[in-house]
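# any chance you could fold what I've pasted below:
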Amino acid sequence: MQHQQPHITNNPDFKPNEPSINVNISSTGNFVEVEWDVFDCLSFKEEKGRWSTLHPGKLVPT
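Okay, here's the model as predicted:
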């Protein structure tokens, strides 16, 4: 789980093709945190309303 948000689905309906990932590593004392985000992928396609369909009644994260 990243950003303390649940995954949209446990069964994604696509296979990633050439994903671009941004990785941030930060440390405080003995604590190391790794955060990664997929910011682009050739498999991504626009599906307006997809997040809302999978999370009815919830606000869309920005």
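# going forward, measure contacts between C-alpha atoms and count neighbours the same way
OK.
# I figured residue 39 hits residue 20, correct?
Yes - at 5.9 Å, residue 39 and residue 20 qualify as touching, with contact defined as Cα atoms under 8 Å.
# these two: who's more crowded?
More neighbours sit around residue 20 than around the other of residue 39 and residue 20, counting by other Cα atoms under 10 Å; the figures are 13 against 10.
# do you know how far the more buried one is from residue 37?
Between residue 20 and residue 37 the computed distance is 8 Å (Cα to Cα, to the nearest Å).
# and for residue 25?
Look at residue 25 and residue 37: by Cα to Cα, they are 12 Å apart.
# please provide the structure for the following sequence as well, for comparison with the first:
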Amino acid sequence: MSEAFRRTHSEINWRKIVSLRNMLIHRYDEVQQDILWNDRHLRTHDVANSARTFITSAM
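Have a look, this model is predicted:
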């Protein structure tokens, strides 16, 4: 994502997203898949709501 996009959407915790990405890329052998799956599954609702808000505001 561009810096401008991230600034425009400051409600998103970009640092947390980048940290998760870095862990998955560089320390994948330490990731407990079941915990990651459960966490992502539970947060799907939050992501869907954020996406709806973003799409609605872009229209």
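# please state their TM-score.
Laid over one another, the chains give 0.28 as their TM-score (TM-score structural alignment, normalised by the length of the second structure), with 40 aligned residues with a Cα RMSD of 4.6 Å.
# who has more neighbours out of residue 25 and residue 37 of the first structure?
In terms of neighbours (other Cα under 10 Å), residue 37 is the more surrounded of residue 25 of the first structure and residue 37; the figures are 12 against 9.
# nearest the geometric middle of the second structure, what residue?
Averaging the C-alpha coordinates of the second structure gives a centre point, and the residue nearest to it by Cα atoms, centre = their mean is residue 17 (4.7 Å).
# OK, contacts around that residue?
Applying Cα atoms under 8 Å, 6 or more residues apart in numbering, one finds that residue 17 of the second structure lies in contact with no residue.
# which element is it on?
Here residue 17 of the second structure, judged by DSSP states H and E, is contained in helix 14-26.
# whichever helix or strand comes after that helix: how far from the chain's middle?
In the C-terminal direction, the helix or strand that comes right after helix 14-26 of the second structure (DSSP H and E) is helix 33-58. Helix 33-58 of the second structure has its C-alpha centroid displaced from the chain centroid by 7 Å (Cα atoms, centre = their mean, to the nearest Å).
# got the angle for helix 33-58 of the second structure vs helix 14-26?
With axes from the mean of the first three to the mean of the last three Cα atoms, to 10 degrees applied, the angle from helix 33-58 of the second structure to helix 14-26 works out at 140 degrees.
# elements contacting helix 33-58 of the second structure?
Contacts defined by 3 or more Cα pairs under 8 Å, 6 or more residues apart in numbering; DSSP states H and E place helix 33-58 of the second structure against no helix or strand at all.
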